[in-house]
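Q: below: sequence and its predicted model.
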Amino acid sequence: MRVISGLKKGLSLKAVPGSSTRPTTDKVKEAIFNIVGPYFDGGSGLDLYAGTGGLGIEALSRGMDNVIFVDQNKKAISIIKDNLQHCSFSENAEVYRNDANRALKALIKRERSFDLIFLDPPYAQQQLANELSIIVDFHLIRENGMIVCESGLGTTMPEHLSTLERVRQEAYGDTLITIYRN
């Protein structure tokens, strides 16, 4: 697993030991950023089920100003911090150990909003439609912002949800990538 492009192109990233985290493959990561970027002129991101931090770090490498990383796994939080330090992005990041629901509530209270949000929950625990509703209803995604959802291949994702419009959906092996624009 590595940074695909941008300032830190080629740097390797640590993986979370064990099978509790399913990192996004380099092939899928490259496909995602070819759709949503490929590069950014600043902006703010949220990596809600961060795992190794690979998606958020890729966004930082490609020009995003800052990213908030959230994961509930203690090992994942440690790996995210290590990967951020290895890439010299610690100053551009906030890392929190929390579950997705509590994290969204905390971000609402802080009145945060984002240009790019990654939702890559463990396939067995997906509540993507509910999380998308919260994100839209509480204005966590900015106008013209994008949300990238990673789910299992059999998942049905809505075409529209409030102000969100599905702009692309692609299958990669057993992974379904769905991208929304606000």
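A: Happy to help now that I have it. Bear in mind that the values here come from a model prediction, so they are computed numbers and not experimental data.
Q: please make it C-alpha for all contacts and neighbour counts, starting now.
A: OK.
Q: hey, where'd the helices end up in this structure?
A: 26-36, 54-61, 74-86, 100-109, 128-137 (DSSP state H).
Q: who are the packing partners of the strand with the most length in the chain?
A: Criterion DSSP state E: the longest strand present in the chain is strand 141-152. For strand 141-152, the packing partners by 3 or more CA pairs under 8 Å, 6 or more residues apart in numbering; DSSP states H and E come out as strand 114-119, strand 175-181.
Q: who are the packing partners of the last one?
A: On a contact count with 3+ CA pairs under 8 Å, 6+ apart, strand 175-181 meets strand 141-152, strand 164-172.
Q: just send those back as CSV, with distance to residue 41 and mean neighbour count too.
A: Converted to CSV, the helices and strands packed on strand 175-181 look like this (distance: least, CA to CA, whole Å; neighbours: other CA atoms under 10 Å):
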stretch, distance to residue 41, mean neighbour count
strand 141-152, 13, 21
strand 164-172, 21, 16
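Q: put this next to the previous one:
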Amino acid sequence: MPRRNNHRSRRPAAPVAQSSVRIIGGEWRGRKLDFPAIEGLRPTPDRVRETLFNWLQAYLPGARCLDLFSGSGALGLEALSRGAASVTFVDQAPEVINQLRSNLNTLKAQNAELIGQSVPTWLEQRATNEEVRYDLVFIDPPFNKGMAGPVCALLEQHRLLADEALIYLETETGLQLDQLPANWQPYREKQAGQVTYRLFMRQPGQ
């Protein structure tokens, strides 16, 4: 008699639920793009992005950008749409990187780099003498994880910033920022509900 296969067939993994985000300005204005609806992923709201990119309007053309904790990619994609020279997206979730790759292909974007790695690990591995110095950095870490301060410190320690780089930081309201580099000067700040968002300008030579 043939031997019976007692191994249960594996069910295919359930597809990851999808949400969408809309690009609000620039070349791809109005385009809706999917992102995985995974726990903790919360795109920067439209009204916050509208304010932020009004602040950044004069600085975006030709800027080299870094989008940390990319998530939906809303900030980096918005920057590309509005004339940034390049964006490096960093996120540890494979679902995020796969969807960003698909969205970049859909948009035919040629000036983006995808890094599938945890943000602190990637920053710690960067050599301080690498040529790329970013003009604009977006930092939108998971809330209540204590990651904002250490990530900001690593950016400065590893010399990843241009002399007058702009740094956008989005955190839970009430977070005490005790580890910010001394040469990051506050430039803009607003609050929307439970979110506080700030823009800093790096002062060179300090």
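A: Done, it's in. Just so it is clear, the structure is predicted and the values come from calculations on it, not from any experiment.
Q: got a TM-score for the two of them?
A: The TM-score (TM-score structural alignment, normalised by the length of structure 1) is 0.91; 181 aligned residues with a CA RMSD of 1.9 Å.
Q: need the helices of structure 1 in JSON lines with mean neighbour count, can you?
A: Shown next, in JSON lines, are the helices of structure 1 (neighbours: other CA atoms under 10 Å):
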{"stretch": "helix 26-36", "mean neighbour count": "16"}
{"stretch": "helix 54-61", "mean neighbour count": "27"}
{"stretch": "helix 74-86", "mean neighbour count": "19"}
{"stretch": "helix 100-109", "mean neighbour count": "15"}
{"stretch": "helix 128-137", "mean neighbour count": "16"}
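Q: mind checking which of those is nearest residue 3 of structure 1?
A: Residue 3 of structure 1 lies closest to helix 54-61 among the helices of structure 1, at 5.8 Å (CA to CA).
Q: what range does that closest one cover in structure 2?
A: The alignment of helix 54-61 of structure 1 onto structure 2 (TM-score structural alignment) spans residues 74-81.
Q: residue 101 of structure 2 pairs with which position in structure 1?
A: In structure 1, residue 101 of structure 2 lands on residue 81 (TM-score structural alignment).
Q: touching, that match and residue 95? I think so.
A: Yes. When contacts are counted by CA atoms under 8 Å, residue 81 of structure 1 is listed as touching residue 95 (7.4 Å).
Q: counterpart of the longest strand of structure 1 in structure 2, which residues?
A: Counting by TM-score structural alignment, strand 141-152 of structure 1 pairs with residues 161-172 of structure 2.
Q: average distance between the matching stretch and structure 1?
A: For stretch 161-172 of structure 2, the mean deviation from structure 1 after alignment is 0.7 Å (mean CA distance after the TM-score superposition for structure 1).
Q: what does that stretch rub up against?
A: Residues outside stretch 161-172 of structure 2 that contact it (CA atoms under 8 Å, 6 or more residues apart in numbering) are 133-141, 143-144, 148, 155, 194-205.
Q: stretch 16-35 of structure 1 corresponds to what range in structure 2?
A: Using TM-score structural alignment, stretch 16-35 of structure 1 pairs with 36-55 in structure 2.
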